[in-house]
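Q: fold the following, please.
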Amino acid sequence: MTEKSNPGSPFGEQQQHRTPGLTAPMSPTPDYGEHSYKGSGRLAGKVALITGADSGIGRAVAIAYAREGADVAISYLDEHDDAKETARWVEQAGRKALLLPGDITDRQHCKDLVTRTTEAFGRIDVLVNNAAYQMTYDSLEDISDDEWDKTYSTNVGAMFRITKAALPHMKEGGAIVNTTSINADSPSPGLIAYASTKGAIQNFTGGLAQLLAERGIRVNCVAPGPIWTPLIPSTMPPEKVKSFGSQVPMKRAGQPAELAAAYVLLASDEASYVSGATIAVTGGKPII
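A: The predicted model follows:
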């Protein structure tokens, strides 16, 4: 995998001046598993709706799901070129891709994502709530009320609304996978708004897993550590980007492709007795 074995800080000082960020300006380019992930039919015939699937972890998951046999609805904000590239890889795997641009902080759009997915594919078997927003601040006083509300609306509010809209279209055997973070357990002080939403996501996952157990729908989450995605150079100062990932025991950031297997497992029937769990993919740093 690209740069996977390179220890330390291989990224250099770089920054993007738009949020969300884009794949093309990144150096090195993230590894989404395009040339490495090999499927084995573990999600054959399933339909997945993935938020934030234009790039980053979402793209890696979309590619893996498609190669495992799933059709994929790709939810994203406005990164059209990145989203089209994700769709290209899904279709190259022989599966159908549906592009769904729009702002998930808009309540109606959350409902529309589900409506358009079910109109195209008839149902939803797997829902991946992955889209997220973060920004780095040195002090709490620097965070405006609007910034705080945007972070919660994107990371928590959208997850609640999309999940609520999707449930009537999910049958027994369905799976919901939420993206939390190592920050849920070990919050970075410079990411206090983002980190607190990740704690909420993990708590929501545990509660919802219990609520949906009788309906045969499983709910789990994945907790990534530092992962090299467009979110990093677009939301962190250059000096932090340069050292990104060096704080974990493996002394490097992970690549999006290194998370795909966890999302595949949790979506597959092989995880039929796994619900309410958190899988940590953190470069050796334990979570409680």
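
Q: okay, CA-based contacts and neighbour counts for the rest of this
A: OK.

Q: which residues in the protein form strands?
A: 47-51, 71-76, 97-101, 126-129, 175-179, 218-224, 278-281 (DSSP state E).

Q: helices or strands up against the last one?
A: For strand 278-281, the elements it packs on are strand 218-224, judged by 3 or more Cα pairs under 8 Å, 6 or more residues apart in numbering; DSSP states H and E.

Q: this one as well, want them side by side:
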Amino acid sequence: MADPQHVDTAFVEQTSEEPRMPGHESALDRKPQWQPRYPGSGRLTGKVAIVTGGDSGIGRATAVLFAREGAKVAIAYLEEHDDARITRDACEAEGAEVLLSAGDLGDPDHCRGLVDAVIEKWGRLDVLVNNAGEQHPDEDVTEITAEQLQRTFQTNIFSMFYLAQAARPHLQSGAAIVNCTSVTMYKGAPILLDYSATKGAITAFTRSLSENLVADGIRVNAVAPGPIWTPLNPCGGQPPENMDDFGEDTPMGRPGEPNEVAPAFLFLACDDSSYMSGQVLHPNGGIVVNG
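A: Now for the predicted structure:
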């Protein structure tokens, strides 16, 4: 497993134009709301979960909510150690055991190391939340470099394959995989061509993996957030001029908060959704989509 203070920078720099993305939540003037909004009810008691991109944003909100519901939580992130420590402390304040793992999930060796560390520490894996992602805005398809295209697909969809492959031998009947897709998969995004393409791949992967695993009692679902206030967009995922009115084009007229999305991940991770697989939930501010 990667040391929480170590990142395979050679791998990152080889494939990324902007290796510092998705950015630090601690640097934002307006802080996202990630704190759980209701008392826990033990819905994940005794469970072990991996949450990728768990240092900030939706990942942090999900990790802390899982902790409140009784899970032991492994928090996977790239290199934002300050944010990760805040998430760890918040999970531990809920009484949870926590494992931090820093490194690049686009590297299959790192993914295997992460799962191995979880099994070594806790002896089981019940929930895999594939939430980590990155996006790079471009006005024209010709502006997307081969390096950026590779980097976006490695982080957003290849990592899900790598983690599912590493986790599969340890997932028993009753386990759940929850992937993060996006509203952009359904309605498109003219300046997020490569990002939106990965989200379409994630939805197809979710439905296909569900069919592949459902007979073994393993459920696979996804969440497709709309515009959510996380570091992803203000730290380079959107042009700066788009941030003043970010999310105001939704029917609700505002961006969502991470703690408005995390309950969808909890629902799909626990037995409340025991008759659901291959499905997508849409916390998106009222945008009507097909699927």
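
Q: ok so, going back, distance to residue 201 of the first structure and mean neighbour count added to the strands of the first structure, as a markdown table?
A: Listed next are the strands of the first structure as a markdown table, based on distance: least, Cα to Cα, whole Å; neighbours: other Cα atoms under 10 Å:
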| stretch | distance to residue 201 of the first structure | mean neighbour count |
| --- | --- | --- |
| strand 47-51 | 14 | 27 |
| strand 71-76 | 19 | 27 |
| strand 97-101 | 23 | 21 |
| strand 126-129 | 10 | 27 |
| strand 175-179 | 7 | 26 |
| strand 218-224 | 8 | 26 |
| strand 278-281 | 11 | 21 |
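
Q: could I get those as a markdown table with distance to residue 287 of the first structure?
A: Listed next are the strands of the first structure as a markdown table, based on distance: least, Cα to Cα, whole Å:
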| stretch | distance to residue 287 of the first structure |
| --- | --- |
| strand 47-51 | 25 |
| strand 71-76 | 29 |
| strand 97-101 | 34 |
| strand 126-129 | 21 |
| strand 175-179 | 15 |
| strand 218-224 | 9 |
| strand 278-281 | 7 |
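
Q: can you pull out the helices in the second structure?
A: Using DSSP state H, the helices of the second structure run over residues 9-15, 57-68, 81-93, 108-122, 146-153, 159-167, 184-187, 193-213, 262-269.

Q: mean shift between the fifth one and the first structure?
A: To tie it back to what came earlier, the one meant is helix 146-153 of the second structure. Once the two models are superposed, helix 146-153 of the second structure sits on average 0.5 Å from its counterpart in the first structure (mean Cα distance after the TM-score superposition for the first structure).

Q: buried stuff in that helix?
A: 148, 149, 151, 152, 153 (16 or more other Cα atoms under 10 Å).

Q: closest to residue 60 of the second structure among those residues?
A: Of all the buried residues of helix 146-153 of the second structure, residue 60 of the second structure sits closest to residue 152, with 21.0 Å by Cα to Cα.

Q: surely the closest one meets residue 134?
A: Yes. When contacts are counted by Cα atoms under 8 Å, residue 152 of the second structure is listed as touching residue 134 (6.3 Å).

Q: common neighbours of these two, please.
A: residue 195 (Cα atoms under 8 Å, 6 or more residues apart in numbering).

Q: quick revisit: in TSV: the buried residues of helix 146-153 of the second structure, plus distance to residue 26 of the second structure.
A: Converted to TSV, the buried residues of helix 146-153 of the second structure look like this (distance: Cα to Cα, whole Å):
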residue	distance to residue 26 of the second structure
148	26
149	28
151	24
152	23
153	26
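
Q: pick out the most distant pair among those residues.
A: 148 and 153 (8.5 Å).

Q: quick one: residue 207 of the second structure and residue 219 touch, right?
A: No. When contacts are counted by Cα under 8 Å, residue 207 of the second structure is not listed as touching residue 219 (10.2 Å).

Q: list the residues that contact both of those two?
A: In contact with both residue 207 of the second structure and residue 219: 277, 278, using Cα under 8 Å, 6+ apart.

Q: coming back round to it: and of the strands of the first structure, who's closest to residue 165 of the first structure?
A: strand 126-129 (10.9 Å).

Q: with the second structure overlaid, report how far the closest one is off on average.
A: Mean deviation for strand 126-129 of the first structure: 0.3 Å (mean Cα distance after the TM-score superposition for the first structure).

Q: so that strand corresponds to what in the second structure?
A: Structural correspondence for strand 126-129 of the first structure: residues 127-130 of the second structure, per TM-score structural alignment.

Q: try stretch 256-273 of the first structure
A: Taken onto the second structure by TM-score structural alignment, stretch 256-273 of the first structure occupies residues 258-275 there.

Q: run the chain-centre distance for the matching stretch.
A: 13 Å (Cα atoms, centre = their mean, to the nearest Å).

Q: same question, stretch 233-252 of the second structure
A: On Cα atoms, centre = their mean, the centre of stretch 233-252 of the second structure falls 19 Å from the chain's centre.

Q: can you get me the start-to-end distance on that stretch?
A: In stretch 233-252 of the second structure, first residue to last residue: 19 Å (Cα to Cα, to the nearest Å).

Q: in that stretch, which residues are buried?
A: 233, 234, 235, 236, 237, 238, 246, 247, 250.

Q: what does it rub up against?
A: Residues from elsewhere that reach stretch 233-252 of the second structure, judged by Cα under 8 Å, 6+ apart: 21-24, 134-137, 227-228, 253-256, 284-287.

Q: list buried residues within these.
A: Among the contacts of stretch 233-252 of the second structure, the ones that count as buried (16+ other Cα under 10 Å) are 21-24, 134-137, 227-228, 254-256, 284-285.
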